[in-house]
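Participant: This is a predicted model, with the sequence first.
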Amino acid sequence: MYQEERLVSIMDFLQKHNRISVEQICTIFDVSRDTARRDLVRLEEDKAIVRTRGGAILPSVHDEVKSYSKRLNFVTEEKQVIGIKAASLIYPGDRVILDASTTVQACAEQIKNMDCTIITNSINQAEVLSSNQEINIQLLGGTLQQEHRFLYGSTVIEKLSDYHVDKVFIGVVGISEKGLTIAHEEDGLVKRKMIQQSKQVIVLADHTKLGHTDFFRFADLQDVDLLITDQTPSKEFRELLYKNNVELLTADLEEGDE
């Protein structure tokens, strides 16, 4: 077998098993240890692997976090039905915090025009709600993160300390045994304070976020009261929620057709 053929087969093995040892390469392809090492050196030069002591693993892959406007172009039907379900939990007289995520914006778009108070650090959420004359909107002032369209910083966190609300709706990049995670620390610090100021913490996350862990942890699972998602999670994930006293609410896709 030529080296190029071996390299393809080694990558196929890694895709299935995540790691491979020099001994495994020798056994599978009937080659010497020197040949196996040369194969790994070649793959490393091509940035296809990360060499470890005695073998190799696949490099970590980090999903690009698209800008807010680009993410809005990919607001899925799943997010829309989650938003409908979440909005149905807001009642007249409620005092509510909405964070700056596209899934929470799907909730904002469904909130009825009623006498309630909405606090947010998202210029998009404030704009969406501005046509509802009955809603009292409190936009938190701070430093504008232009690409992702949220306000952050010490002034936002200090102002949040003055509010005590009934519910907070939080979006995440990942929710797992590691807790609630997000891509940007400055966003996560604001979300953390929002959670501290609310009686009920409601997380909105479509099925792709479940079991995923991103860069910055801003809360633990035990901080969450309710998770709204679009598909029934795996048994293992449901057990994780139960262990942390998180209530689960699954939105019905048919609701989005009403």
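Facilitator: Yes, it's here.

Participant: drop to CA atoms for contacts and neighbour counts, all remaining ones
Facilitator: Fine.

Participant: which stretches of the stretch 101-250 of the chain form strands?
Facilitator: For the stretch 101-250 of the chain, the strands defined by DSSP state E, counting those that start in this stretch occupy 117-120, 136-139, 143-145, 150-152, 165-171, 174-176, 179-182, 198-204, 216-219, 226-229, 247-250.

Participant: then this one, side by side with the first:
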Amino acid sequence: MSKAERHDRIVAELRAAPAMRVSDLAERLGVSRETIRRDLAELDQKGLISRTYGGAVSPITYEPALAERQALMVEERERIAEAAVALVGRNDILMIGGGATTLHFARRLATEPLPLTVITHAFSIAMTLSANPLIKVLMLPGLYDGREGLIHGADTLDALNRFRANRAFLGASGLTEEGPNDAGIAPAAVYGAMMRRAAATCVLADHSKFERPSLTVYGPWSRLTTLVTDQTPRGALAAALARADVQVIVAGSGAPGVSRA
């Protein structure tokens, strides 16, 4: 069994039994306890499990603040952003949700000579895009969340219901069979509204989010959804994407691979 297969098995075991000891995992996988400890350390660093004294638990995702997340998965997010920009056309109307990966996307988008209209609730994204005089930025009203640097609430949702967009670009705390999900209830409500008000949705998320449950599922997978990521999904997530006829774009070092999941 390779390390990648072992990691997949550990995550699967923790989905079935939310807490397990190192000794139990070592016995089930037929490897030493020291090997399991190294595996758990790597999986914990990726956010796929949470280490405990003598074992691990499967977390319901809690995300660190935006400023902390910016330092994680930088190369993967940059590749995702580059692939996602290729989906944008001249004079498009876009909705962009807050988050670390969507901020990478906004930075890349700001370098393009494209006239666009962008509707967002994230100050960092509005400031980044406003540097390009070809991009008109509409900032949504509402309550300010200083931890995430974004707006949410009833006024935000009411304003969104007055707009339509060609495409929504949204991040996610996790990707599960049910759909993309987020650690925050209020931001998730905004992302769900953006999904409904856009003709199509593009979810930008790296592989560390695969099969990672979070608090709120903000929308279902559908044929109107495109997932832009850095690795090909596998297992139950891949099957769910295939059933929903989701387009999956895997951003690599060369041209991104595109498939129907």
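Facilitator: Nice, I can see it. Worth saying up front: this structure is predicted, and the values here are computed from it rather than measured.

Participant: hang on, the earlier thing: which one of the strands of the stretch 101-250 of structure 1 lies closest to residue 29 of structure 1?
Facilitator: When those are compared by CA to CA, strand 174-176 sits nearest residue 29 of structure 1, at 38.6 Å.

Participant: Quick check: that closest one compared with structure 2, mean distance?
Facilitator: For strand 174-176 of structure 1, the mean deviation from structure 2 after alignment is 0.9 Å (mean CA distance after the TM-score superposition for structure 1).

Participant: What is the aligned counterpart of residue 209 of structure 2 in structure 1?
Facilitator: Matched by TM-score structural alignment, residue 209 of structure 2 corresponds to residue 209 in structure 1.

Participant: Relative to residue 218 of structure 1, how far out is that match?
Facilitator: Noted for residue 209 of structure 1: a distance of 15 Å to residue 218 of structure 1, by CA to CA, to the nearest Å.

Participant: Residue 242 of structure 1 too?
Facilitator: Note on residue 242 of structure 1: its distance to residue 218 of structure 1, by CA to CA, is 20 Å.

Participant: next one: residue 11 of structure 1
Facilitator: Distance, residue 11 of structure 1 to residue 218 of structure 1, using CA to CA: 36 Å.

Participant: Same check on residue 66 of structure 1?
Facilitator: 20 Å.

Participant: Between these two, which has more neighbouring residues?
Facilitator: Higher neighbour count among residue 66 of structure 1 and residue 218: residue 218, with 20 against 11, using other CA atoms under 10 Å.

Participant: Identify the residues contacting the more buried one.
Facilitator: With contact taken as CA atoms under 8 Å, 6 or more residues apart in numbering, residue 218 of structure 1 is in contact with 179-182, 188-189, 191-192.

Participant: out of those residues, which one sits closest to residue 132 of structure 1?
Facilitator: Nearest to residue 132 of structure 1 among the contacts of residue 218 of structure 1: residue 191, at 24.7 Å, using CA to CA.

Participant: To which residue of structure 2 is that closest one aligned?
Facilitator: In structure 2, residue 191 of structure 1 lands on residue 191 (TM-score structural alignment).

Participant: Tell me how many other residues crowd its match.
Facilitator: 29.

Participant: got a list of what it touches?
Facilitator: By CA under 8 Å, 6+ apart, the neighbours of residue 191 of structure 2 are 97, 170, 218.

Participant: Nearest spatial neighbour of the first one, chain-adjacent residues omitted?
Facilitator: Which is residue 97 of structure 2. Setting aside the residues directly before and after it, residue 97 of structure 2 is nearest to residue 170 in space (CA to CA, 6 or more residues apart in numbering), at 5.0 Å.

Participant: The one you found: neighbouring residues, count only.
Facilitator: 24.

Participant: does it really touch residue 96, like I thought?
Facilitator: Yes - contact between residue 170 of structure 2 and residue 96 holds when scored by CA atoms under 8 Å: they sit 6.0 Å apart.

Participant: from the contacts of residue 191 of structure 2, which is closest to residue 250 of structure 2?
Facilitator: Closest to residue 250 of structure 2, out of all of these and judged by CA to CA, is residue 170, at 16.2 Å.

Participant: residues contacting the closest one?
Facilitator: Applying CA under 8 Å, 6+ apart to residue 170 of structure 2 gives the contacts 96-98, 102, 191, 201-204.

Participant: If we use 7 Å, what do you get?
Facilitator: By CA atoms under 7 Å, 6 or more residues apart in numbering, residue 170 of structure 2 lies in contact with 96-97, 102, 191, 202-204.

Participant: related to what we said a few turns ago, want to try a markdown table for the contacts of residue 218 of structure 1, with distance to residue 37 of structure 1 as columns?
Facilitator: Shown next, in a markdown table, are these (distance: CA to CA, whole Å):
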| residue | distance to residue 37 of structure 1 |
| --- | --- |
| 179 | 39 |
| 180 | 40 |
| 181 | 38 |
| 182 | 38 |
| 188 | 43 |
| 189 | 45 |
| 191 | 47 |
| 192 | 47 |
